[in-house]
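In: sequence plus predicted model, see below.
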Amino acid sequence: MKLVLILIVTLLTGCTGIPEGITAVDGFDINRYLGTWYEIARLDHRFERGLENISVTYALREDGGVDVLNKGWDIKAGEWHEAQGKAYFVEQADKGRLKVSFFGPFYGGYNIIELDKKDYAYSMVTGPDRSYFWILSRTKQLPKATLQVLIDRAKALGFATDKLIFAKYD
């Protein structure tokens, strides 16, 4: 019975980690992170496949967590797809490590590993391993020089930057 309980706990919490050798940003301020972010680049995953015009909006929850609304335009269906989730800090509130859930008790890691701390204009996010990666921006486009710096940083951290999918917006 103990083994079954350990397995269940591991399954429910095992995806909230951060890739080895990578750290989340310190000095994080959730209030400055709230609002809408646009996806600039990502690694492929089935839950975003076929979507364009992808954005995510964060808002504070009454329970101290964060509401998460992902939105993207499904090219083939010709309609918007939305996914509502919730997120909570994994560590202290000034560390960019959260766990996010879109499916009941199952959480995944949301680790902010690069952040424009001056203006909160861009961020890089990873999940529990290097197969999850996003570059986000407050605008639908980043200056090319800024984007290249972020891609170079991601490559140095071991992400497959040659497989990045770059966002398309109307």
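Out: All right, it came through fine.
In: CA atoms for contacts and neighbours, from now on please.
Out: Noted.
In: so what's the residue count around residue 105?
Out: 10 (other CA atoms under 10 Å).
In: for it, which non-adjacent residue is spatially closest?
Out: Nearest non-adjacent residue to residue 105, counting by CA to CA, 6 or more residues apart in numbering: residue 12, 6.7 Å away.
In: likewise residue 131?
Out: Per CA to CA, 6+ apart, closest to residue 131 is residue 43, 6.8 Å.
In: if I look at the one you found, how far off is residue 99?
Out: 19 Å (CA to CA, to the nearest Å).
In: between these two, which one's more packed in?
Out: residue 99 (23 against 20).
In: for that one, list the residues it contacts.
Out: Residue 99 sits next to 16, 87-90, 107-110 when contact means CA atoms under 8 Å, 6 or more residues apart in numbering.
In: at 6 Å instead, please
Out: 16, 87-88, 107-110 (CA atoms under 6 Å, 6 or more residues apart in numbering).
In: helix/strand/coil for it?
Out: When classified by DSSP: H, G, I helix; E, B strand; the rest coil, residue 99 comes out as strand.
In: skipping adjacent residues, who's closest to it in space?
Out: residue 109 (4.7 Å).
In: strands of this protein, start to end?
Out: 35-42, 51-60, 66-74, 79-89, 97-103, 106-115, 122-126, 133-137, 165-166 (DSSP state E).
In: now render those strands as JSON lines, adding distance to residue 143.
Out: Compiled in JSON lines, the strands of the chain are given as follows (distance: least, CA to CA, whole Å):
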{"stretch": "strand 35-42", "distance to residue 143": "11"}
{"stretch": "strand 51-60", "distance to residue 143": "18"}
{"stretch": "strand 66-74", "distance to residue 143": "22"}
{"stretch": "strand 79-89", "distance to residue 143": "27"}
{"stretch": "strand 97-103", "distance to residue 143": "26"}
{"stretch": "strand 106-115", "distance to residue 143": "15"}
{"stretch": "strand 122-126", "distance to residue 143": "11"}
{"stretch": "strand 133-137", "distance to residue 143": "10"}
{"stretch": "strand 165-166", "distance to residue 143": "14"}
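In: dropping in the other structure now:
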Amino acid sequence: MISLLGETYAYPRPRQRSQPKHAPKNGLQNPVLVQPKQNQPLLCCVKRYSHLAFAPLMANKEMEVVKGLDVKRYMGRWYEIACFPSRFQPSDGINTRATYTLKDDGTVNVLNETWSGGKRSYIEGIAFKADPNSDEAKLKVRFYVPPFLPVFPVTGDYWVLYIDHDYQYALVGQPSRSYLWVLSRKNHLDDEIYNELVEKAKDEGYDVSKLHKTPQTDPPPEEEGPQDTKGIWWIKSLLGK
């Protein structure tokens, strides 16, 4: 994006002055030279909104994905620490978590759970490698909806962008950068680690201002208890509630 906020600005030609002997190490130069005082409002505008001009460049950057993911170690329960809000997830959901189980055929059973209005809601699906011949952690996840009558397949991308050496916390996204999840083996995550994951997401071109922390209670709830067997949360999600 060369223009600023959809507009193209022509800067006054600066007075002749010597060029700097050395360009900045990062190859980027200040987009505005010192101008007379009457141009100061324009300079302020450029400084204030310059990050918007670079945002599309980050969004077009090729995402780095984990290679050589140990699928067996990745199995088990993960708690959702934060995510981008989604239409297909209760806006008031708490204790959201996912449990992954490796199947004999090499696919992964996915169980997503959340608690809304004091009731447990869940949906199950299947995950599999997008390209069986690739070592990149690019998966496809397929669910059948609606939960109370699962007949329509819905498939989405699941890319593991980062995972620590001990497989205790992970960053998951997808190619359009419309969805993002911060996951942890525990239902809480150290602030320092969380901030590091947020920075990693920012480096991959995500708008981290959209991240929403998921409330988690201590101790986590068990499976037993009232359940939303009619998929009310799913219907409400279609209405944007």
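Out: Arrived safely, thanks for sending. Quantities reported herein were computed from a predicted structural model and do not represent experimental measurements.
In: picking up where we left off before, the residue nearest to residue 99 of structure 1 pairs with which position in structure 2?
Out: Correspondence of residue 109 of structure 1 to structure 2, assessed by TM-score structural alignment: residue 157.
In: gap between the alignment partner in structure 2 of residue 31 of structure 1 and residue 167 of structure 2?
Out: By TM-score structural alignment, residue 31 of structure 1 lines up with residue 72 in structure 2. To residue 167 of structure 2, residue 72 of structure 2 is 11 Å away according to CA to CA.
In: more neighbours: which of those two?
Out: Remark: of residue 72 of structure 2 and residue 167, residue 167 carries more neighbours, 15 against 11, as counted by other CA under 10 Å.
In: and the gap between the more buried one and residue 105 of structure 2?
Out: Residue 167 of structure 2 is 23 Å from residue 105 of structure 2, by CA to CA.
In: any idea how far the residue nearest to residue 72 of structure 2 when sequence neighbours are not counted lies from residue 134 of structure 2?
Out: Leaving aside its sequence neighbours, residue 72 of structure 2 sits nearest to residue 102 (CA to CA, 6+ apart; 7.1 Å). For residue 102 of structure 2, the distance to residue 134 of structure 2 (CA to CA) stands at 19 Å.
In: what about these two, which has more around it?
Out: residue 102 (17 against 11).
In: map the more buried one across to structure 1 for me.
Out: Per TM-score structural alignment, residue 102 of structure 2 is aligned with residue 60.
In: do I have it right that its match meets residue 68?
Out: No. Checked against CA atoms under 6 Å, the pair residue 60 of structure 1 and residue 68 is beyond contact range at 9.1 Å.
In: for the equivalent of residue 41 of structure 1 over in structure 2, list the residues it contacts.
Out: Under the alignment (TM-score structural alignment), residue 41 of structure 1 pairs with residue 82 in structure 2. When contacts are counted by CA under 6 Å, 6+ apart, residue 82 of structure 2 is found next to 181-182, 212-214.
In: ok, residue 82 of structure 2 to residue 164 of structure 2 distance?
Out: In terms of CA to CA, residue 82 of structure 2 sits 17 Å off from residue 164 of structure 2.
In: which residues sit in contact with residue 89 of structure 1?
Out: 97-98.
In: if we go to 7 Å?
Out: 97-99 (CA atoms under 7 Å, 6 or more residues apart in numbering).
In: for residue 164 of structure 1, same thing?
Out: 41-43 are the contacts of residue 164 of structure 1 under CA under 7 Å, 6+ apart.
In: cool, residue 154 of structure 2 as well?
Out: 142-144.
In: if we go to structure 1, which of those residues are intact?
Out: By both residues aligned by TM-score structural alignment, their matches' CA atoms under 7 Å, these still in contact after alignment to structure 1 are 142, 144.
In: which stretches of structure 2 form helices?
Out: 40-59, 71-74, 191-203, 232-238 (DSSP state H).
In: how far apart are the shortest one and its match in structure 1?
Out: Per the superposition on structure 1, helix 71-74 of structure 2 and its aligned residues are separated by 0.2 Å on average (mean CA distance after the TM-score superposition for structure 1).
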